[in-house]
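Engineer: Here is a sequence with its predicted model. Questions after.
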Amino acid sequence: MIALRPTDADDPVALREALARALDGGPALGFGMLDGAPERVPDGTAAVIATSGSSGIPKRVVLSGEALRSSAEATASRIGSGRWLLALPATYVAGLQVLVRSVVAGTEPAVLEGRFSAETFAQTTLSMLRTGEERLYTSLVPAQLATLLDAADSIPVRAALQAYRAILVGGQALPEPLRDRAGELGARLVRTYGSSETSGGCVYDGEPLDTVAVRSVDGELHIAGPMLADGYLGDEELTARSFTRDEHGIRWYRTGDLGLVEDGIVRVHGRADNVIVSGGINISLDRVERIVRRVPGLSGAVVVGVADERWGEASVIVAARGEALRRSESEQLAHARDAVAEELGRHARPARLILVDELDVLTSGKPDRESIRRAVSELR
C-alpha cells in the first residue's frame, strides 16, 4: 500500500512534479476526492479521480501509473509528441492527461491562467510559438472550441487555432457545425472518446488507439487495453459489474454507452441510461441532442428529459440566448422538431425549447445536465 495525497491542483507546475513521482511509484494523487477517502491505496496507483457526476453520483476511479503511461504513449504514437497547453482543470482526466503526456514527452506544459477565454488562449499559444516550439498540442471540450470559433475574426485567435498539430476535443459529442467551422479555419481537430475509466480518450476520430480493443455486446460498447482503470476505490461491487473478464481472460470495461463497431470504426450512439420512455417508446436523449445540435443556432444546446402528464416523459431543448438565432423561438423549435422527426421519427420530437442566459456547466466545461434538468422540471 502507498500513501494517497489529496490535491486541488492549484499549481500545475508543482502538480507535474508530483505526478512524475506518482507515475514512478511515489505517493498517489487524489483529485476531487470525496469525504472519507483512505490515507493509503494499492501499490501501483498513481491517481484517484472523482468523476464529474454530470448525470449521477461521482465515483472514485483508481488509475495506475502503467495505465496513465500506456494512454499517453498510445496518444503520442497516433498524433505525435511535443509541448502541450493545459486549458482544462487538471482534476479531470483530460486535463490530467495533458500533464502525463508532458511527463512522458519530457516537456514542460504551458498553462492557461485564469478563466478560459479566446484572448488568453491566443496569448498563451503565441507565447509558446515565440519559444520556437512548432509541435504544439492541446485538449479542449466543445464549449471551449465554440468560444474560440466565435472569436475567430480576431487574427491572433485564428492564428492560435491554426498553430496546433492536433486539438483533441472530447468530454461530450462534438457538434458537426463546430467541426465544420473549425475545419474551414484550418484547425486540426481530433474527436476523442473515452472516460476516466480508460485514462482519458482512447478512440480518436472513431479509430481505437493501437493498444485498444473495442467491441459491442448487446449494443453496449466494451473497451479493453492497458489503459483501463483498476476499478473504483471502496466499491468492489461496482468494480465487478463494470470490469469483467472474457473466456480468454481479457479484461473489459463496460462503458454504459450504446454503439457499434463497423469496419474498425467505433460509432457511439449515446448513454444507455440517458433514455426516456415517451408514450411507451424508448428515446435516446443523446441521439436527439446530436441532431438538435446540427440545427443552426443550437450547436451548444442540451436536451434533457422531464415528466410529462400525457406521454409519461418528454424531451426539452435548453439553449443559451447568446447563440445567433435567425428565427423566432417557435420557428427554431419547429426546425429542431422536424430534423429529429426526419431522422428518428415523430415520437422522438422535443416538446419545448427553453432559452436561458447561460447554461450551467461543471468545472470541466461539460454541461451540468442534472442541474439543467432540475431547473427545467421546476419550470414545468
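Structural biologist: Yep, that arrived.

Engineer: from here on, contacts and neighbour counts on C-alpha atoms
Structural biologist: Will do.

Engineer: SS state for the nearest residue to Gly194 once chain neighbours are set aside?
Structural biologist: Excluding the flanking residues, the one nearest Gly194 by Cα to Cα, 6 or more residues apart in numbering is Gly201, at 4.0 Å. Assigned state for Gly201: strand (three-state reduction, DSSP: H, G, I helix; E, B strand; the rest coil).

Engineer: Also Ser330?
Structural biologist: At Ser330 the chain is in helix, as set by three-state DSSP.

Engineer: One more: the one 10 residues further on?
Structural biologist: Going by three-state DSSP, the secondary structure assigned to Val340 is helix.

Engineer: Distance-wise, check the closest residue in space to it that isn't next to it in sequence relative to Val292.
Structural biologist: Of all residues not flanking Val340 in the chain, Arg349 sits nearest, at 5.7 Å (Cα to Cα, 6+ apart). To Val292, Arg349 is 10 Å away according to Cα to Cα, to the nearest Å.

Engineer: Helices along the stretch 201-350 of the chain, start to end?
Structural biologist: For the stretch 201-350 of the chain, helices defined by DSSP state H, counting those that start in this stretch occupy the ranges 236-242, 285-292, 329-344.

Engineer: returning to that earlier point: for the residue nearest to Val340, give me its contacts.
Structural biologist: Neighbour list for Arg349: Val288, Ser315, Ala336, Arg337, Asp338, Val340, Ala341 [criterion: Cα atoms under 8 Å, 6 or more residues apart in numbering].

Engineer: how about these, which pair is most distant?
Structural biologist: Ser315 and Asp338 (14.3 Å; Cα to Cα).

Engineer: between these two, who's got more neighbours?
Structural biologist: Under the neighbour definition other Cα atoms under 10 Å, Ser315 and Asp338 were set side by side, and Ser315 has more, 26 against 17.

Engineer: structure B:
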Amino acid sequence: MTALEVVPVDGSPRAVARLADALGAALDGTGPAVAPVAGPGAVPAGEPAPGTAVVIATSGSTGLPKHVMLTTAALTASARATERHLGGPARWLLALPAEHVAGVQVIVRALLAGAPPVVQDLHDGFRPAEFAAATARLTGEAAGARRCTSLVPTQVLRILDAGGPPLDALCGYDAVLVGGAALDAGLRARAEAAGVAVVATYGMSETAGGCVYDGIPLDGVRVRLDADERILLGGPTLAAGYLGRPDETAAAFTDGWFRTGDLGRWDGTRLTVLGRADDMIVTGGKKIAPAAVERALAAQPGVGAACVVGLPDPQWGEVVGAALVLTGPSDLERLRAAVRADLGRAAVPRRVRVVPELPLRGVGKPDRAAVRALLTAEKGDTNSEDADAPNR
C-alpha cells in the first residue's frame, strides 16, 4: 500500500490505542503507512517508499522538521535487537509522546511481544504520581512477565525527586531505556544508586530510535567515525529516507550509511557521543564539546542538570556559558575548578546562570537556543578572572 494515514495523537490512552491499531495494520501489511501527528502538524505531500510503515517527524533541531520513512523491516529489526539486548520479550509501559520515534518504538516492541503497551495519560503532561499508577496497571496485567519502559532524562529526574511510590515503580522495571537527550553521569549514578535498571540509548528517527545501548551497538548496527569524528550509522534499522525530499535523502544516506550531526569517540569498544557538531564551541582557537563540560558539571555534588553553549566574545570569538539547575548548595568557583581539572582552562564556563529548570524542546532535549538567549540577555555570574581566560 502507498497511502498514508495521518493519526492525531494528544497524549491520551484513547489516541494511543488508535495509533497502536493503525501501526499493527501497517506492520502486517493490511493497512497503509501511518503518520502520528500531534496538533495541527502537516505531513508533506509525497508517496512513501515501498515497505514504509511509519512516517515520523524529526525534532527539527537543525531547522524545519523532516519526515522520516521507517519501513516495517527497520522497525522490526530495531525492536527484535532491543528484545535480545534486554534479555527477551517484555511488557511495556508507554510514558513518552507517541508522535516521537521513541514512543512509536515502545508501541512496536509491545505489539511484536504480543500485547499493546499500557499507556500513561500524558494529555496534561508527565506526572510522577500517574507514572506510578500506570505502572501498577502494568503490573496487574503482566504478572510474572518482564517489564520495561522508556523515558527521557527529565522524567527520570522528576521521579527521583518525587521519591515514594513513583520511585518504587521505576525501580520495579527490568530495564529503563533512557534517551532523547544526553544522560549525564551524575543523574545516572543517582538513579542506579536508587535501584533503577538504567540503559542509556543513542539514536534518532533516521535509525528507528535507539540503536546504541550503553555505548554498544545493537545486533546488526554498524558504527564508524569519519575523519572529522562525525558518527556514521549503518545496518538494518536505517530509514528509507525523507518523505518528499530526495536531495536531502541522497545527502544524508550514502552507501548504506547515515551521516549524523553528532561527534563521537571510541572508548575501547564503547561509543561516547560528544554532542552535535553544530554545537561545538571554538574559544581562542580551541574546540570544546559542550557535552563534555556538561558531564563534568553534572558530576559535581549539588548540580542537578547543566546545559552548556557558546557565547559570542570579542576577544576569544566564543566563551563557554552554562545554565545550571542546582539540587543543593554549590560553590561556582568549585564547579569551575572541577571543569578546569577535567578539561582544561578553555572549557571553564565564563558565564553561569542558575535556573529553576532548563528550557526544553521536543522529548526532553535542552533548548540550547533558549539557553544562549538567556545567558546573552542576562549575564548572571560573570567572574572571569585571568586564570580562566580560554587561551592562557
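Structural biologist: Now that the structure is in, tell me what you want to look at. Here the structure is a predicted model, which means the values were calculated and not measured.

Engineer: before we move on, the earlier item: trace the residue nearest to Gly194 of the first structure over to the second structure, please.
Structural biologist: In the second structure, Gly201 of the first structure lines up with Gly210, judged by TM-score structural alignment.

Engineer: Surely its match is in contact with Tyr202?
Structural biologist: Yes. With contact defined as Cα atoms under 8 Å, Gly210 of the second structure and Tyr202 form a contacting pair (4.9 Å).

Engineer: who touches both of these two?
Structural biologist: Joint contacts of Gly210 of the second structure and Tyr202 (Cα under 8 Å, 6+ apart) are Gly179.

Engineer: still on that earlier bit, going by distance to Ile2 of the first structure, which of the contacts of Arg349 of the first structure wins?
Structural biologist: The nearest one, if we look at those relative to Ile2 of the first structure and count by Cα to Cα, is Val288, at 45.3 Å.

Engineer: In contact with the closest one, which residues?
Structural biologist: Applying Cα under 8 Å, 6+ apart to Val288 of the first structure gives the contacts Val303, Val340, Leu344, Ala348, Arg349, Pro350.

Engineer: try 10 Å this time
Structural biologist: Contacts for Val288 of the first structure (Cα atoms under 10 Å, 6 or more residues apart in numbering) come out as 270, 302-304, 315-317, 336-337, 339-341, 343-344, 348-350.

Engineer: and if you look at Val214 of the first structure?
Structural biologist: Contacts of Val214 of the first structure (Cα under 10 Å, 6+ apart): 202-203, 207-208, 221-225, 252-253, 260-261, 264-266.

Engineer: Where do the helices of the stretch 51-200 of the second structure begin and end?
Structural biologist: With DSSP H, counting those that start in this stretch as the criterion, the stretch 51-200 of the second structure has helices spanning 72-86, 101-113, 128-141, 153-162, 164-171, 185-194.

Engineer: okay, those in CSV with mean neighbour count and distance to Ala377 of the second structure next?
Structural biologist: What follows is those, written out as CSV (neighbours: other Cα atoms under 10 Å; distance: least, Cα to Cα, whole Å):
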stretch, mean neighbour count, distance to Ala377 of the second structure
helix 72-86, 20, 43
helix 101-113, 24, 34
helix 128-141, 18, 33
helix 153-162, 19, 25
helix 164-171, 20, 37
helix 185-194, 16, 29
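
Engineer: What about the contacts of Val214 of the first structure, which are in strands?
Structural biologist: 202-203, 207-208, 221-224, 252-253, 260-261, 265-266 (DSSP state E).

Engineer: which position in the first structure aligns with Phe126 of the second structure?
Structural biologist: Match for Phe126 of the second structure (TM-score structural alignment): Phe116.

Engineer: wait, which of the helices of the stretch 51-200 of the second structure is closest to Val16 of the second structure?
Structural biologist: Of all the helices of the stretch 51-200 of the second structure, it is helix 101-113 that lies closest to Val16 of the second structure, at 8.7 Å by Cα to Cα.

Engineer: Return the set of buried residues in stretch 235-251 of the second structure.
Structural biologist: Gly235, Pro236, Thr237, Leu238, Ala239, Ala240, Gly241, Tyr242, Leu243, Gly244, Thr249 (16 or more other Cα atoms under 10 Å).

Engineer: burial count for Ala377 of the second structure?
Structural biologist: Ala377 of the second structure, neighbours per other Cα under 10 Å, totals 9.

Engineer: Asp279 of the second structure now?
Structural biologist: 19.

Engineer: Which position in the first structure pairs with it?
Structural biologist: Using TM-score structural alignment, the partner of Asp279 of the second structure in the first structure is Asn274.

Engineer: any idea how far Asp286 of the first structure is from that match?
Structural biologist: 7 Å.

Engineer: which of the helices of the stretch 201-350 of the first structure sits most buried?
Structural biologist: helix 285-292 (a mean of 24; mean count of other Cα atoms under 10 Å).

Engineer: Give the aligned range of that helix in the second structure.
Structural biologist: By TM-score structural alignment, helix 285-292 of the first structure lines up with residues 290-297 in the second structure.

Engineer: average gap between that stretch and the first structure?
Structural biologist: Superposed on the first structure, stretch 290-297 of the second structure shows a mean distance to its aligned partners of 1.7 Å (mean Cα distance after the TM-score superposition for the first structure).

Engineer: Hmm, Glu329 of the first structure is touching Leu355, no?
Structural biologist: Yes. The pair Glu329 of the first structure / Leu355 is scored as a contact, 8.4 Å apart, by Cα atoms under 10 Å.

Engineer: can you name the farthest residue from the center of the first structure?
Structural biologist: Most distant residue from the mean C-alpha position of the first structure: Arg310, 34.4 Å away (Cα atoms, centre = their mean).

Engineer: picking that back up, export the ones in strands among the contacts of Val214 of the first structure to a markdown table and tack on neighbour count and distance to Asp368 of the first structure?
Structural biologist: Shown next, in a markdown table, are those (neighbours: other Cα atoms under 10 Å; distance: Cα to Cα, whole Å):
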| residue | neighbour count | distance to Asp368 of the first structure |
| --- | --- | --- |
| Cys202 | 29 | 23 |
| Val203 | 22 | 24 |
| Glu207 | 20 | 28 |
| Pro208 | 22 | 28 |
| Leu221 | 24 | 24 |
| His222 | 22 | 25 |
| Ile223 | 23 | 26 |
| Ala224 | 21 | 29 |
| Trp252 | 20 | 28 |
| Tyr253 | 23 | 25 |
| Leu260 | 20 | 27 |
| Val261 | 16 | 29 |
| Ile265 | 15 | 29 |
| Val266 | 21 | 26 |
